[in-house]
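sequence and computational prediction follow.
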Amino acid sequence: MPGGWQGRGGSAQVFAFATMHIYAAPSRSHLGAAMNPAARLLANHPFLVLALVLVLIVAVPRLLPEGVDARDEHGRTALMVAAMAGDAEAVARQLRRGADPRAREPCGYTPLMRGAQSGNTAVVGQLLEAGAGINAADEAGFTPLMVAVRRGHLAVVEQLLAAGADPAAIETSTGGTALIHAAQTGHEAIAERLLAAGADPDHRGQTPRTPAEWADHHGHRGLAERLARAAGDGETE
């Protein structure tokens, strides 16, 4: 397992326990004839003992729930790391082992947010099927949809909206919405998809700017005009 991982039954604890008992065992010269065959076999074959220790080091952490959701030095589980890397095979493997799809990093990020960040629709689909919170937000109020929007992952945006992501969710740091993030980053196709899903083109958040004004502020003139028309036409549900 990767260095820095912790949890009950972790590799370091297993190794310490096993080696302590190996070196605390009596030497072969003190073993009596009453030893059972298994004990005699281990006493005469120290390399077999070491092989068994290695098996314990690898197997025990995998059998314990705490091992599955153990955290690295950044507070991430193996599932989070796999989702962030966009590794669908590793995500599937961790989910089969019982990893928690609703676990959170110290900042509040979830595996689904990491999957949305990666842009891999297979990863996002697996996490949604496993019960990941589609609108679960981090400490700043960012949702998986907002993460996908800022990264420009149109396919993931469409996937999340189809699965029930809320286009009107408001993040707490600035009061921004997914549409405002699309306006700031200039993702026109994503903005169109959000408008079609009912995003509010008039929402200002905690700033005086509308999505159209944000787009114009960042130099996205065509998108600014489109959003201004949407606001004027009342393109909301």
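Structure received. Numbers count the residues shown, from 1 in each chain.

when you work out contacts or count neighbours from here on, use the C-alpha atoms and nothing else.
OK.

grab the nearest non-local neighbour of the spatially most central residue of the chain.
Residue closest to the average C-alpha location in the chain (Cα atoms, centre = their mean): Pro111, at 2.1 Å. Among residues not flanking Pro111 along the chain, Met80 sits closest, at 4.7 Å (Cα to Cα, 6 or more residues apart in numbering).

within the helices and strands, which one has that neighbour?
Secondary structure assignment for Met80, by DSSP states H and E: helix 78-85.

identify all contacting residues around that helix.
68-71, 88, 90-91, 94-95, 99-101, 110-112, 114-115, 117-118, 123 (Cα atoms under 8 Å, 6 or more residues apart in numbering).

correct me, but Gly175 touches His203?
No: here Gly175 lies out of contact with His203, judged by Cα atoms under 8 Å, at a distance of 9.0 Å.

the two: who's more crowded?
Between Gly175 and His203, counted using other Cα atoms under 10 Å, His203 has the larger neighbour count: 21 against 16.

hold the first one in mind and look at this next one:
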Amino acid sequence: MGQDADQRLVEAVHRDDGAAVEKALADGADPDAGYDRFRSSVLAVAAHRGNGEIVDRLLRAGARVEAIRPRGATPLRVAVAYGLADIVRSLLRHGALTVEPAGRGSVLTTAVSVTSHRSGPAHLAVLRLLLEAGAAPAPGEEEPLLTAVMLPHVPPAVLRLLLAHGANPDQRRSDGAPAIVVAARRGDHAQVDVLLTAGAAVDARDRHGRTALMHAAERGEQRVVATLLLAGADPGATGPDGTTAPHLTRGWPEPHEGIKPGGPRNAWDEVPVVRSAVRVTPAGVRLDADQRLFRLLADVIGRAVASLGDEEWTVRTGMDADLARAFATRLRDGGIPSADRAWHRLDITADEHATIHSALDALAHGRADVPDRLELVDLLDELRRQHRR
């Protein structure tokens, strides 16, 4: 009778038939019955299908809220991913947050990350429920505010929600970069504005002594520059190397009105600029950076090839390992200085451009222990944004 009832429960969940679910449970069906050969729980399946009525029936019958099959997503994580606020609320009431397995990242970080590509009211409601329930990032994860500003297309409403639930607008990433600097270098003027409205320090500096205005100016992010200047950012602020925001506009055809270098042209010709940005100009491809960044990219390629091994590198990227190392040698030579020494330039092929992306991705998101991982994440994000323009 039990196995027959279990099968009828599985079929009822599959049909979204609440009455049949109730009947099967009354007949002795196991509320933790396996749905398929992978032993997915019927509760996880009901959550995935978005059937709140069946989820509630199973929970009342004693279904466990943790995952049944190894590495299977918990019902809570499934409901969070699909923005099912009512189901999330029911699962939280039954202690789902306390039994989330370790080692997979927090459900809170998942909820923030999902808003990068699913940013409707339902996902905001789910994030609000988790925050109200006291959800927290897992050890080693960035704070949710930093996760939000590091991802593309996260709407300002997510930041406002996090700030309303106690996030610090001056929160610093694990490498010391303030949230406003991270948002500025990614060109997100709306996020910058939300942080400033919440009281973020407009001239906060990263570990290199650079302000948000310096990063925005260097990348030609006009709307971010305007937002920062309106909030009182100091265009004359000087970095440890003597660099100011006007220095960093050099090489852009139309620097922002508020931070034009000014002065005689030849006064700028002998001022070297330490770069934190790589600029890609689709003319072949032309790669613009400074010599330090060229050397960094060369090291990244060398480390990625060495970490993966020649064969795996070739399989994963479709590129010859020896050619990648030869390109790294060219990068290490530092490129050719531009006429005003604002940038160093190197003409590269499309395959070499792809080599940079592949190497950055392998180290930034791979399993190898990389001490400067966040800098590589920033560089990869910057190159991808330019590629999409």
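Received the coordinates, thanks. Note that this is a predicted model, so its numbers are computed, not measured.

TM-score for these two?
With the length set by TM-score structural alignment, normalised by the length of the first structure, the two chains reach a TM-score of 0.62; 187 aligned residues with a Cα RMSD of 3.8 Å.

picking that back up, give the contact list for the aligned residue in the second structure for the residue nearest to the centre of the first structure.
Structural alignment (TM-score structural alignment) places Pro111 of the first structure against Pro144 in the second structure. Taking Cα under 8 Å, 6+ apart, we find Pro144 of the second structure in contact with Leu108, Thr109, Val112, Pro137, Leu162.

let me have these in TSV, extended by distance to Ala5 of the second structure.
Converted to TSV, those look like this (distance: Cα to Cα, whole Å):
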residue	distance to Ala5 of the second structure
Leu108	36
Thr109	38
Val112	39
Pro137	40
Leu162	45
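
keep only those residues that stay in contact in the first structure.
Retained in the first structure (both residues aligned by TM-score structural alignment, their matches' Cα atoms under 8 Å) from those: Val112, Pro137, Leu162.

residue contacts, the residue lying closest to the second one once chain neighbours are set aside?
For Pro137 of the second structure, ignoring the flanking residues on the chain, the nearest one in space by Cα to Cα, 6+ apart is Ser106 at 5.4 Å. Counting by Cα under 8 Å, 6+ apart, Ser106 of the second structure touches Glu100, Ala136, Pro137, Ala138.

repeat for Ala231 of the first structure
Asp200, Pro201, Asp202.

over to Met214 of the second structure?
Residues in contact with Met214 of the second structure (Cα under 8 Å, 6+ apart) are Pro235, Thr244, Ala245, Leu248.

next: Ile301 of the second structure.
By Cα under 8 Å, 6+ apart, Ile301 of the second structure lies in contact with Ala324, Arg325, Ala328, Thr355, Ile356, Ala359, Leu360.

wait, a strand at it?
No: remark: Ile301 of the second structure does not belong to a strand; assigned using DSSP: H, G, I helix; E, B strand; the rest coil, it is helix.

do you know how far it is from Asp322 of the second structure?
Applying Cα to Cα, to the nearest Å, the value for Ile301 of the second structure to Asp322 of the second structure is 11 Å.

ok, the alignment partner in the second structure of Asn135 of the first structure - how many residues close by?
Under the alignment (TM-score structural alignment), Asn135 of the first structure pairs with Asp170 of the second structure. For Asp170 of the second structure, the count of nearby residues is 20 (other Cα under 10 Å).

touching, Asp170 of the second structure and Ala179? I think so.
Yes: the pair Asp170 of the second structure / Ala179 is scored as a contact, 6.3 Å apart, by Cα under 8 Å.

most neighbours among the kept ones among the contacts of Pro144 of the second structure, which one is it?
Most neighbours among those, by other Cα under 10 Å: Val112, with 26 neighbours.

contacts for stretch 212-220 of the first structure?
Contacts for stretch 212-220 of the first structure (Cα under 8 Å, 6+ apart): 180, 183-186, 201, 221, 223-228.

what about the helices in the stretch 1-150 of the second structure?
Ranges of helices in the stretch 1-150 of the second structure, per DSSP state H, counting those that start in this stretch, are 2-15, 18-26, 42-49, 52-60, 75-81, 85-93, 107-114, 121-132, 144-150.

how many neighbours does His117 of the second structure have?
Using other Cα under 10 Å, the number of residues around His117 of the second structure comes to 12.

try Val149 of the first structure
Counted by other Cα under 10 Å, the residues lying close to Val149 of the first structure total 27.

mind checking what it lines up with in the second structure?
Counting by TM-score structural alignment, Val149 of the first structure lines up with Ala184 in the second structure.

who's in contact with the residue lying closest to Ala137 of the first structure once chain neighbours are set aside?
The shortest distance from Ala137 of the first structure to any non-neighbouring residue, by Cα to Cα, 6+ apart, is to Thr143 (4.5 Å). Residues near Thr143 of the first structure by Cα under 8 Å, 6+ apart: Met113, Ile134, Asn135, Ala136, Ala137, Ala169, Glu171.

Leu145 of the second structure and Ala179 touch, don't they?
Yes: contact criterion Cα under 8 Å: Leu145 of the second structure and Ala179 qualify, at 7.5 Å.

which residues do the two both contact?
Joint contacts of Leu145 of the second structure and Ala179 (Cα under 8 Å, 6+ apart) are Gln171.

look at these two and report which has more neighbours.
Set side by side, Leu145 of the second structure and Ala179 show more neighbours around Ala179, with 28 against 25, by other Cα under 10 Å.

give me every residue that touches that one.
Ala179 of the second structure touches Leu145, Leu146, Val149, Pro169, Asp170, Gln171, Arg172, Arg173, Leu195, counting by Cα under 8 Å, 6+ apart.

same question, Glu105 of the first structure
Going by Cα under 8 Å, 6+ apart, Glu105 of the first structure touches His74, Gly75, Arg76.

7 Å - rerun?
Applying Cα atoms under 7 Å, 6 or more residues apart in numbering to Glu105 of the first structure gives the contacts Gly75, Arg76.
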